[in-house]
Structure formats: structure tokens, C-alpha cells
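Participant: sequence-free structure coming up:
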């Protein structure tokens, strides 16, 4: 990381990047976490054919509870208490030809309070021809004074699909902490064989603009998004189907087609993480049945 912040994920983080950290500096052991997973199709179905991790990431192999006969699951684990200031995480997940993989986290990602620098995660997902990836981590919880940037890039080959979900909780709600974080920025980009498909960015700075204002989150606290990326499928019908599937959920939900016939985005707003997760899971399950003729895997992680 350059001292002048030129490597910051966005200009708004450049000033943070120049702040030294008195404990473990950026780049110190345990600060630059790397996760590299590759799934491949074998005679027995999908297998994890390569994995490499550094602290704070850990994987313990695969689970075979996916309803899809060729699918497999990996839960990303962490022995730490959360993401701290100065952490830089890099996640790479590749799904090979005709493989079916589901990747999630063991528990919520806790972005700890910060008074110096910031934390970031850069995630690159790729799916080869005929493959499918479900990337559905547990919620991200933004503690008071957290500064966090995440950047996710998805690359699809022809006839491949992916479902990406993200739930953001703006504080430790049980103790009355709401929108006390300093800055949160999340960007999702997708590319297909012919070029860019869509880009979606969320940038929240409570001190500059009240997230509960009309046109932002309004009366709601927790928000979530699910991207059903399927460029080779009929988009309008899929959008209508998912909108109908989530219409009666406790969370406020809706679905709309993505640009360039890339698929569908489902958004959900609620007062609790559980209601938002339930709405997105309904959309995930319905989309998976449409794309793979198989239900979403069980969310049980204990």
C-alpha cells in the first residue's frame, strides 16, 4: 500500500490508507489473507481440486449435502474475531467446466471498530462453460467506526451461471448500535464472453447522508441483494418468477432484470437480518430450481 493512498480501492479511502497502524501494519503476517479455491468436474461429481489459504482463512474440505447430484459445498472458516483495521483480503474462486459449487462462510463477517486506516476485500469469481457457482456468505456486520471496502468481480463463460448474495447489518443491533460505522463501499461487477454485463455499487457514509432518509434505506435497517446471473437465459420471465416468489415475505422485497439481459437482481429490506436472509433464500432456492432443477443447499452450519 502506497503511503499516499494511491492503491486505495476508491478515492474516498485514500486518506485512510495513509494512516499508519500502531499495532500490526498493513502487510504484516495475518493482515493479508488469501483464499484460493478451484472446483473441477470428476467422474464422481464436483470436487475441490485446489485450495490455498493464509490467515485468517481456513477450509476443512467439502460437504456433500447439495441437492444437486453433482454439487459440492465449502464453508470458509476464520479463527479470528473479525476483520480489523489494515486487513487486506483476497479471495479467488474458480469453477471448472460443468462443475457445480456452493461457497459460504461459517458465520457472519464482523467488521471491527477502527480508528486508523481501513479494511478491504477483493473477490474474484470465475465460472467456466456449463458450470454454476452459488456464492452466498453469511451477513456482514459493520461495527461502530468501521471503514470497509469490498470489490467483487464475476467472470462467466458461455452457458455458465452464478448466484451471488450479500446481506449487510449496520451494527450490533441487539445492543442498539445502528449506522454508527464510518464508511462502507461495495462494488459488484460481472463480465461475460462479450464484455461487461453490469456493475452495482453501494456507498454509505452515515455522517454525510443519513441512511434512513427517503430514497436510501428509509424506515429499514438491514438490506440484502441477490444477483442471479444467467446471460443465456430468458430474463423477463425469470424476473417475474422471482418477484412473485418473494412478494409475500416479511421483508420488503422486489426483483428486476439486470442490464444486458444478464439476469435478475433481488433486493430486500428489513428490520432484522433473519427476515432479509429468508427473503433472499427464497429467491435463491427458486432461481436454483429454474437454473439447475435442484433446490438450494441447506443453511445448517453446525
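Facilitator: Everything's here; your move. Every value quoted in this text rests on a predicted model; they were computed, and no experiment measured them.
Participant: going forward, measure contacts and count neighbours with C-alpha atoms only.
Facilitator: Fine.
Participant: number of nearby residues for residue 106?
Facilitator: 18 (other CA atoms under 10 Å).
Participant: check residue 105 too.
Facilitator: Neighbour tally, residue 105, other CA under 10 Å: 18.
Participant: for it, what are its contacts?
Facilitator: Going by CA atoms under 8 Å, 6 or more residues apart in numbering, residue 105 touches 75-77, 136-138.
Participant: how near is it to residue 36?
Facilitator: 14 Å (CA to CA, to the nearest Å).
Participant: returning to that earlier point: and the furthest pair within the contacts of residue 105?
Facilitator: Within these, 77 and 136 form the most distant pair, 13.8 Å apart (CA to CA).
Participant: so which of the two has more stuff around it?
Facilitator: Using other CA under 10 Å as the criterion, residue 77 and residue 136 rank with residue 136 on top: 21 against 16.
Participant: which SS state does residue 278 fall under?
Facilitator: Following DSSP: H, G, I helix; E, B strand; the rest coil, residue 278 is assigned to helix.
Participant: do the one 10 residues further on as well
Facilitator: Under the three-state scheme (three-state DSSP), the conformation of residue 288 reads as helix.
Participant: give me the number of residues near it?
Facilitator: Residues lying near residue 288 (other CA under 10 Å) number 22.
Participant: residue 298 now?
Facilitator: What residue 298 shows, counting by other CA under 10 Å, is a neighbour count of 9.
Participant: that one contacts residue 63, doesn't it?
Facilitator: No: taking CA atoms under 8 Å as the definition, residue 298 is not a contact partner of residue 63, at 10.9 Å.
Participant: ranges for the strands of the stretch 201-302 of the chain?
Facilitator: For the stretch 201-302 of the chain, the strands defined by DSSP state E, counting those that start in this stretch occupy 222-229, 252-257, 263-270.
Participant: what packs against the shortest one?
Facilitator: Think strand 252-257. helix 235-246, strand 263-270 (3 or more CA pairs under 8 Å, 6 or more residues apart in numbering; DSSP states H and E).
Participant: what comes into contact with the last one?
Facilitator: So the one you mean is strand 263-270. By CA under 8 Å, 6+ apart, the residues outside strand 263-270 that reach it are 217, 220-231, 233, 235, 238-239, 242-243, 250-258, 276, 279-280, 283.
Participant: I'd like to know which of the residues you listed are buried.
Facilitator: In terms of neighbour count (16 or more other CA atoms under 10 Å), the buried residues within the contacts of strand 263-270 are 220-231, 233, 235, 238-239, 242-243, 250-258, 276, 279-280, 283.
Participant: might one say that residue 26 is in contact with residue 116?
Facilitator: No: between residue 26 and residue 116 no contact is recorded; they are 10.9 Å apart, counting by CA under 8 Å.
Participant: shared neighbours of these two, anything?
Facilitator: residue 86.
Participant: tally of neighbours for residue 9?
Facilitator: As a burial measure, residue 9 scores 20 neighbours (other CA under 10 Å).
Participant: against that first model, consider the following:
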């Protein structure tokens, strides 16, 4: 597993994949979803939205002043050549939680192509976005590029949790996919404050080696960015990791996890295990700790689990 850091002017995942597809004469199928969230009478609402099949906003739930949004994908998942582009704009003071209905399933790809998703988040002053998608499932021979770009204004809060599965393990798939690329870029008032690049190519890398994946198979990350963050929030998350490491989930599937401050205005949690569900449980605990410790909010109750 290779972690890479690039300058802001490097070629993006989106540009690279478009170039590859064009080179082999295979245009990507682009599906778009754009939504703007605003505040009125103390409640966040959808000010405008636009989508093209197969993705759309299925449900929006007003909860205690914020809005919970569920994204629906009416296709079997990301097929070869699919590209999803989602733009999320939060106006000043808006508060939205975004999730999807089920695992993001990435189907087999043709050589030199694959599928991708690009999400951009624009947060105005004091806006809050909690992006909590279900895990990513990479099928055998899948190739997937995932890119997120975040722009923050003063007082804004952006958090996101991701869980990556090595394949359909109950069907004997484990690291049988072609490649996975993940990119996160965060700006605060037009200043680049964080850039993370990850590339996993199972056939080219020795993932089972110590210092890499070793016996672990599933990965999870949680990111929190805001100028509201202090060392007290880092301590809260470290305590939560220590507490979670001794529970029943950890006894059945060991979890390795750590938390650290980023260069500026950020906290990152990274975890690994041998199943998705204990990592989902950990991400939920971390999320709830951030909601209470940073936002003064109780856990959202419409989610299962």
C-alpha cells in the first residue's frame, strides 16, 4: 500500500482517467449530482438540486435543525467506464449529513479503464457537512479512483468516514481487484492545508508484509477539518480509540488504529481490521464523539446499527 503526496498542480485522478479512457477510444459515462443547502427559519433545506441517472437524492430528513440526506444509486453499482461527479454546496450556517443506501459496489473493469467518483464540497462560513457513506466493495478485476476536494470558510466543519473492503470475502475474493486510488485535498480560504494520496495495486505490492497490511484486510479512515479544532478534540478521539480497543468487536476481529493532528485545522484517524463491521462500528463511535465534542450534537438516530 503506497501513500503519496503531490503538489497542488499535479494531474488529478479525474484528468488521468479521462486521458486513459480517451487513449483507448472508450468515453466515460458521466453521472452528475449537484445540491445546494441553505438555512431558513432555523432549519437546513435543499435550496436546489440536479441529477442524472443512476444517482439521485432519495430522501432528506430534517432533524433538529440539520438535514440528513440519503443518496440512491439505482444501478447495480459502478460499472466499467462509469464516472460519478457530485457537487455539494453548503451556504452559511447550513448543516447536512450525507450517506448512501448500501455498499458502493465496484464491478470488474476492462484493462486500462475502470470507474471513478469525484466529489467536491463547498462550505461557507459556519457550514457543517458530515459525509458518512457505506463501505466501498471492490469486486474481482475492479479498478476504482475516488477523489474528494473540500473548500472551507471560517467556522466551517467537514468530516468524513470511509471503509474499504478487499473484495467479496465470503465468495473467496480478497485483494483480487486491479487497483484502488484515493485522493483527498482540503483548502481553507484558498490555502491548501491537506493533500493525501493513496494507491493500492495488489498484484504489484506485497500487502501481506509487516509494515503494510500484514494480516489485516479492511481499512478505515476518518477525517475532521475545521478551524474550531483544538488539542482537546484529539484527546477525546484518542480516549475513544483506547476504549473501543477493549470491546467485543476488537476481541473477535483485532483492530489497529491511530489518531493524529494534520498540518493545519485537521484530525485524521486510520484503522485496519479483518472485517468491515467492526470498523464501521469504530467509525460510528468516532463520528458520534466528534458530533458531541465539537458540535454539541447527539448521535443521529435514523441510521441502523
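Facilitator: Cool, the structure landed. Here the structure is a predicted model, which is why all the values come from computation and not from measurement.
Participant: re the thing from before, let's have the contacts of residue 105 of the first structure in a markdown table, adding distance to residue 161 of the first structure and secondary structure.
Facilitator: Formatted as a markdown table, the contacts of residue 105 of the first structure follow (distance: CA to CA, whole Å; DSSP: H, G, I helix; E, B strand; the rest coil):
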| residue | distance to residue 161 of the first structure | secondary structure |
| --- | --- | --- |
| 75 | 20 | strand |
| 76 | 21 | strand |
| 77 | 25 | strand |
| 136 | 14 | coil |
| 137 | 17 | coil |
| 138 | 21 | coil |
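Participant: could you export those as TSV, including distance to residue 203 of the first structure?
Facilitator: Converted to TSV, those look like this (distance: CA to CA, whole Å):
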residue	distance to residue 203 of the first structure
75	28
76	26
77	27
136	21
137	20
138	20
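Participant: now, which of these sits nearest residue 55 of the first structure?
Facilitator: Nearest to residue 55 of the first structure out of the contacts of residue 105 of the first structure is residue 77 (CA to CA; 10.0 Å).
Participant: what's the match for the closest one in the second structure?
Facilitator: Matched by TM-score structural alignment, residue 77 of the first structure corresponds to residue 72 in the second structure.
Participant: residue contacts, its match?
Facilitator: With contact set as CA under 8 Å, 6+ apart, residue 72 of the second structure has these partners: 54-58, 100-101.
Participant: selecting buried members of those residues in ChimeraX, what would you type?
Facilitator: Buried residues within the contacts of residue 72 of the second structure, by 16+ other CA under 10 Å, are selected in ChimeraX with:
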select :54,55,56,57,100
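Participant: distance of residue 236 of the second structure from residue 225 of the second structure?
Facilitator: 15 Å.
Participant: cool, residue 276 of the second structure as well?
Facilitator: Counting by CA to CA - residue 276 of the second structure and residue 225 of the second structure are separated by 24 Å.
Participant: equivalent analysis for residue 296 of the second structure, please.
Facilitator: 16 Å.
Participant: under the alignment, what does residue 136 of the second structure map to in the first structure?
Facilitator: Per TM-score structural alignment, residue 136 of the second structure is aligned with residue 140.
Participant: cool, and residue 160 of the second structure?
Facilitator: Aligned partner of residue 160 of the second structure by TM-score structural alignment: residue 164.
Participant: ok, average deviation of the one helix or strand that match maps to from the second structure?
Facilitator: Counting by DSSP states H and E, the element that carries residue 164 of the first structure is strand 161-169. Superposed on the second structure, strand 161-169 of the first structure shows a mean distance to its aligned partners of 0.8 Å (mean CA distance after the TM-score superposition for the first structure).
Participant: packing partners for that strand?
Facilitator: Against strand 161-169 of the first structure (3+ CA pairs under 8 Å, 6+ apart) you get strand 132-135, strand 140-142, strand 222-229, helix 273-292.
Participant: what range in the second structure matches the next helix or strand after it?
Facilitator: Later in the chain than strand 161-169 of the first structure, the nearest helix or strand by DSSP H and E is strand 183-192. Mapped onto the second structure using TM-score structural alignment, strand 183-192 of the first structure spans residues 179-188.
Participant: now the matching stretch, how far from the centre of its chain.
Facilitator: Computed by CA atoms, centre = their mean, to the nearest Å, the chain-centroid distance of stretch 179-188 of the second structure equals 9 Å.
Participant: residues in contact with it?
Facilitator: 13, 142-154, 192-202.
Participant: try 7 Å
Facilitator: 142-153, 192-202 (CA atoms under 7 Å, 6 or more residues apart in numbering).
Participant: same deal with stretch 219-234 of the first structure?
Facilitator: 159, 161-170, 212, 261-273, 276, 280.
Participant: buried members of the residues you listed into PyMOL, please.
Facilitator: Only the buried members of the contacts of stretch 219-234 of the first structure enter the following PyMOL selection, criterion being 16+ other CA under 10 Å:
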select buried, resi 159+161+162+163+164+165+166+167+168+169+170+261+262+263+264+265+266+267+268+269+270+271+272+273+276+280
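Participant: spit out the residues that contact residue 77 and residue 136 of the first structure alike.
Facilitator: Common neighbours of residue 77 of the first structure and residue 136 (CA under 7 Å, 6+ apart) do not exist.
Participant: which one's the longest strand in the second structure?
Facilitator: Ranked by residue count and defined by DSSP state E, the top strand of the second structure is strand 29-40.
Participant: which helices and strands sit right next to it?
Facilitator: Packing partners of strand 29-40 of the second structure (3 or more CA pairs under 7 Å, 6 or more residues apart in numbering; DSSP states H and E): strand 43-51, strand 55-63, strand 82-90.
Participant: how far off centre is the first one?
Facilitator: Averaged C-alpha coordinates place strand 43-51 of the second structure at 21 Å from its chain's average position (CA atoms, centre = their mean).
Participant: how about CSV for the helices and strands packed on strand 252-257 of the first structure, with distance to residue 182 of the first structure added?
Facilitator: Compiled in CSV, these are given as follows (distance: least, CA to CA, whole Å):
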stretch, distance to residue 182 of the first structure
helix 235-246, 32
strand 263-270, 21
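Participant: and residue 92 of the second structure, how many neighbours does it have?
Facilitator: Here the count is done by other CA under 10 Å, and residue 92 of the second structure has 18 residues near it.
Participant: to which residue of the first structure is it aligned?
Facilitator: Using TM-score structural alignment, residue 92 of the second structure lines up with residue 97 in the first structure.
Participant: report the contact partners of its match.
Facilitator: 40-41, 128-131.
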